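Asker: Provided below are the primary sequence and the corresponding predicted coordinates.
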Amino acid sequence: MSKTKIVATVAILVILTGAGYFLSQKDVVRPAVDKQTENIVGADKDDHGCIGSAGYQWCDASSKCYRAFEEFCPDKVEDLVSLLKQSSGVILENNGETEFNWIVGQDDMMTDAKVVGVIYEAEGIKMADYNNLENYLNNNWGMDKYNVADGVVGGLRGYYKDYMACIVNFRHQEMKRGVNEPSTPVGDSLKVTLECGYFNHNNIAGLLDAQAIKEILSRKYKKAIDEVRVSITRRDEAHLAGSIKFGAEEQAEGGLFLAVKIDDQWQVVYDGNGSVDCEKMKNEYGFTEGILRPNFCD
């Protein structure tokens, strides 16, 4: 066979093979590409480089990306102050950083948490305008019953939303004080303060459990409760493990503790004295290896 015929034969075979493949594939139904599967976490950075799909957003005040469920951004308070101005006419001015107590409670147990944030203030506010401010918060935020107080001079209200807690405090700027008479407000002028900071309500159970352990140990060792500091490091619904300290920070003494909940009450079954009876902790009190190891039963 001549070279020309061989080349022609090969060309025909290639064409026939390609046509056969095309015909065999034309009726094949291929799955549609789901565009959502192409949205990979981390591929949606904004102009600041914050990854929205990972929960990050930009905070102007701190000039960084942050996650609202992990830390505080003062921008959120600035937004709230703007909304309060629109609803009440009250113009609150930023007065810097602050730290305030936020009371948490459940049933008959209460304790407080330190909240770090920012403070806004205004003076010469009429009661009608303050009432409008309070109405906005009542309608758009949750009021916390443990952070409410009223008196002759003024009062305070605690509000929470998402991962932020706020205390609104109002005080009459003029009071009449008579001899052997109770003080009474004069005029219609209030000083209003708004303090807001990060607070995670998911931590309330841990705060109350730590308070219960503090009360047990303060009674046992006859210490003032503010001299006892408790840190919970591992836990489940009925078991706690952590550390305890007594006294001022510079001279603090302490150790480790284990506690178990029996009949809905915490009992400290080890407070750092002596060695841990690991078999008793497991068999009698139901502690798991995950709580006992390391530190207690290596």
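Answerer: Structure's in. What do you need? No experiment lies behind these values; they were computed from the predicted model shown.

Asker: CA atoms for contacts and neighbours, from now on please.
Answerer: Fine.

Asker: can you give me the helices in the stretch 1-150 of the chain?
Answerer: Secondary structure of the stretch 1-150 of the chain (DSSP state H, counting those that start in this stretch): helices at 3-25, 75-88, 127-140.

Asker: swap in the stretch 151-298 of the chain?
Answerer: According to DSSP H, counting those that start in this stretch, the helices that the stretch 151-298 of the chain contains are 204-220, 278-283, 289-292.

Asker: most packed of these?
Answerer: Ranked by mean neighbour count under mean count of other CA atoms under 10 Å, those are led by helix 204-220, which reaches a mean of 18.

Asker: circling back: turn the helices of the stretch 1-150 of the chain into CSV, columns for mean neighbour count and distance to Thr233.
Answerer: Listed next are the helices of the stretch 1-150 of the chain as CSV, based on neighbours: other CA atoms under 10 Å; distance: least, CA to CA, whole Å:
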stretch, mean neighbour count, distance to Thr233
helix 3-25, 10, 61
helix 75-88, 16, 31
helix 127-140, 15, 35
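
Asker: against that first model, consider the following:
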Amino acid sequence: MKRNLFIVVIIPFLLASCDLILKPRDKDNEVDLGDKKVVLGTDKDEKGCVTSAGYMWSEIKNGCIRVFEEGYRLAPYKNEAEATEEDNEQATLNAYIIFNEEQDKAELFLPTSSKSIILKRESEGKPYVNNDWMLESWKGYVLKKGTEIQYVSAIAQEKKFVGSDKVEQ
């Protein structure tokens, strides 16, 4: 009786397990990036960061980081006449900043650039600057290119609702 149970239950289970183990798994982890396919975890940039997992090289941290986990998010700035609902839903348009321990450098990660920009400040209370870029601390953070505001921290954009149709400023 035990022998029949072994043949009927155990052997089919073992054969099914071998079939699952021996199947190639690369297809499960493939991502289609247009004209080329990338197996997740194998696409490293020149610094060794796995870009498909969201890692980017940080000069300040001297390693691979996920800026959306470690950085401060800056949303694109549009005045109310230019803003659309679609703009608010575009998470890929966000910029991120991280700071060094001394707080005298800020690293800027823009959505349109694969390299970061290091901004420096002369002393506490002064803005972080690099060429045309300037990061000021005002109700959160404001990032300007020249005199034009490009990004603001999400905190600066939030509006509070007080339970009625009125928006609290």
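Answerer: Happy to help now that I have it. Note that this is a predicted model, so its numbers are computed, not measured.

Asker: can you calculate the TM-score here?
Answerer: Here the superposed chains carry a TM-score of 0.34, computed using TM-score structural alignment, normalised by the length of structure 2; 89 aligned residues with a CA RMSD of 4.5 Å.

Asker: picking that back up, any chance of a markdown table for the helices of the stretch 151-298 of structure 1, columns distance to Gln267 of structure 1?
Answerer: What follows is the helices of the stretch 151-298 of structure 1, written out as a markdown table (distance: least, CA to CA, whole Å):
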| stretch | distance to Gln267 of structure 1 |
| --- | --- |
| helix 204-220 | 8 |
| helix 278-283 | 13 |
| helix 289-292 | 16 |
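
Asker: closest to Ala8 of structure 1 out of the ones you listed?
Answerer: Of all those, the one in closest proximity to Ala8 of structure 1, counting by CA to CA, is helix 289-292 (76.2 Å).

Asker: what's that closest one in contact with?
Answerer: Applying CA atoms under 8 Å, 6 or more residues apart in numbering, the contact partners of helix 289-292 of structure 1 are Arg234, Arg235, Leu240, Ala241, Asp298.

Asker: swap in 6 Å and give it another go.
Answerer: For helix 289-292 of structure 1, the surrounding residues in contact (CA atoms under 6 Å, 6 or more residues apart in numbering) are Arg234.

Asker: how close does Gly197 of structure 1 sit to Arg234 of structure 1?
Answerer: For Gly197 of structure 1, the distance to Arg234 of structure 1 equals 26 Å [CA to CA, to the nearest Å].

Asker: who has more neighbours out of these two?
Answerer: Neighbour tally, Gly197 of structure 1 and Arg234, criterion other CA atoms under 10 Å: the higher count belongs to Gly197, 27 against 13.

Asker: residue contacts, the more buried one?
Answerer: Gly197 of structure 1 is in contact with Val115, Val116, Gly117, Met164, Ala165, counting by CA under 6 Å, 6+ apart.

Asker: looking at these, which has the most residues close by?
Answerer: Comparing the contacts of Gly197 of structure 1 by number of neighbours (other CA under 10 Å), Ala165 comes first, having 24 neighbours.

Asker: how much space is there between the closest residue to Tyr141 of structure 2 other than its chain neighbours and Lys105 of structure 2?
Answerer: Computed as CA to CA, 6 or more residues apart in numbering, the closest residue to Tyr141 of structure 2 that is not its neighbour in sequence is Ser153, at 5.1 Å. According to CA to CA, Ser153 of structure 2 and Lys105 of structure 2 sit 17 Å apart.
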